[in-house]
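Q: give the three-dimensional model of this entry:
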Amino acid sequence: MLSMARAQGSERNDEGENGRAALAEKRFGDIRYMSGGADREEQIALLDATRGYGLCLAYLNRFGAGLAGVETRIYRVSGRLVFHAVSSGPLLLVRLQAGSYWIIANSGGEAVAMPVTIHSRMRAARQVRWLRTTRLQV
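A: Prediction:
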């Protein structure tokens, strides 16, 4: 059985170069992450911010449209929960230490689980697709 851990989330907002609020970097315990991509501008900003994030996830329905509101849990292979958040868009960037993890992502009551290994100098990028989910979110 996978163990559960709790951590307080926090977020930091910075002003972008154009004076509008930039995407916020948030925290789950010591893990920093960013989520969004609801529009093209956010998608570009997130893709530009991928440096330093060991894991990049893209959430898609069976038609290839992005999904928001995806509950994501990341566990060490030992079963310890290290990350939990609900995405605010179809893209999720997570700063994870090198190691092996299990990702469990849930959308509309349908869970997808996959292993991932994070290397110290290489980013892991994954598309997570729900074949039964027909709703268009983004």
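
Q: CA atoms for contacts and neighbours, from now on please.
A: Fine.

Q: name the helix or strand for the residue most central in space within the chain, please.
A: Centroid-nearest residue in the chain: residue 92, 2.7 Å away (criterion: CA atoms, centre = their mean). Taking DSSP states H and E as the definition, residue 92 sits inside strand 91-94.

Q: can you tell me the closest non-neighbouring residue to the residue nearest to the centre of the chain?
A: Distance criterion CA to CA, 6 or more residues apart in numbering; nearest residue to residue 92, sequence neighbours excluded, is residue 35 at 4.5 Å.

Q: second chain to compare with the first, below:
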Amino acid sequence: MNRGSIIAAALLALAATLPATAALAQDSALQQGEFEGVPYLTGGVSLDEREQLFFTAADYNLKLVFAEKGGSYLSDTEVVVTRRDGRKVLELIAQGPFVFARLPAGDYRVAVTNAGKQQLRDAKLPAKGQREFAFYW
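A: Have a look, this model is predicted:
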């Protein structure tokens, strides 16, 4: 290996150790937040935002996608996630067509509302991996 290859390999190894959220440090309209200790990320209106979201996707076990039946993405969707006992564990207004959240493994009810029309899904979330739910209006 020449010196340039060694430096490139070292830089790649260093980049792999950085937290995935470092990608969000760029100027972005992504909304990163927390509700009752549950971290979430929402956005994805632009291509740059979608790339940033998918860079961090593995950090979250719940992925929600919102679109019209014709395929156009939607934003401003109200999201409420509750445990089976009805306790609210996540509430937000999606700033784009994607929401990623990291919840403890377990059973949940996901309620999403767009333009006054609500949809419900039951979700069994894993400790590792990710469940994806797409909602169409």
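
Q: quick one on the thing from earlier: for the strand holding residue 92 of structure 1, give me the average deviation versus structure 2.
A: On superposition with structure 2, the mean distance recorded for strand 91-94 of structure 1 (mean CA distance after the TM-score superposition for structure 1) is 0.4 Å.

Q: please identify the residue in structure 2 that aligns with the residue nearest to residue 92 of structure 1.
A: By TM-score structural alignment, residue 35 of structure 1 lines up with residue 42 in structure 2.

Q: ok, that match touching residue 92?
A: No - checked against CA atoms under 8 Å, the pair residue 42 of structure 2 and residue 92 is beyond contact range at 9.1 Å.

Q: map residue 133 of structure 2 across to structure 1 for me.
A: Using TM-score structural alignment, residue 133 of structure 2 sits opposite residue 126 in structure 1.

Q: picking up where we left off before, for the residue nearest to the centre of structure 1, give me its contacts.
A: By CA atoms under 8 Å, 6 or more residues apart in numbering, residue 92 of structure 1 lies in contact with 33, 34, 35, 36, 56, 57, 58.

Q: can we see that at 7 Å?
A: Going by CA atoms under 7 Å, 6 or more residues apart in numbering, residue 92 of structure 1 touches 34, 35, 36, 56, 57, 58.

Q: which of the residues you listed are buried?
A: Among the contacts of residue 92 of structure 1, those classed as buried by 16 or more other CA atoms under 10 Å are 34, 35, 36, 56, 57, 58.

Q: now the helices for structure 1?
A: 40-48 (DSSP state H).

Q: please, where are all the strands along structure 1?
A: Assigned by DSSP state E, structure 1 shows strands spanning 9-12, 25-28, 31-36, 55-61, 71-76, 81-86, 91-94, 99-107, 110-118, 124-130.

Q: okay, those strands, which one's buried deepest?
A: Stretch with highest mean neighbour count among the strands of structure 1: strand 91-94 (a mean of 25; mean count of other CA atoms under 10 Å).

Q: how about the strands of structure 1 in TSV, adding distance to residue 48 of structure 1?
A: Formatted as TSV, these follow (distance: least, CA to CA, whole Å):
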stretch	distance to residue 48 of structure 1
strand 9-12	18
strand 25-28	14
strand 31-36	12
strand 55-61	12
strand 71-76	22
strand 81-86	21
strand 91-94	11
strand 99-107	23
strand 110-118	19
strand 124-130	14
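
Q: with that, I have no additional questions.
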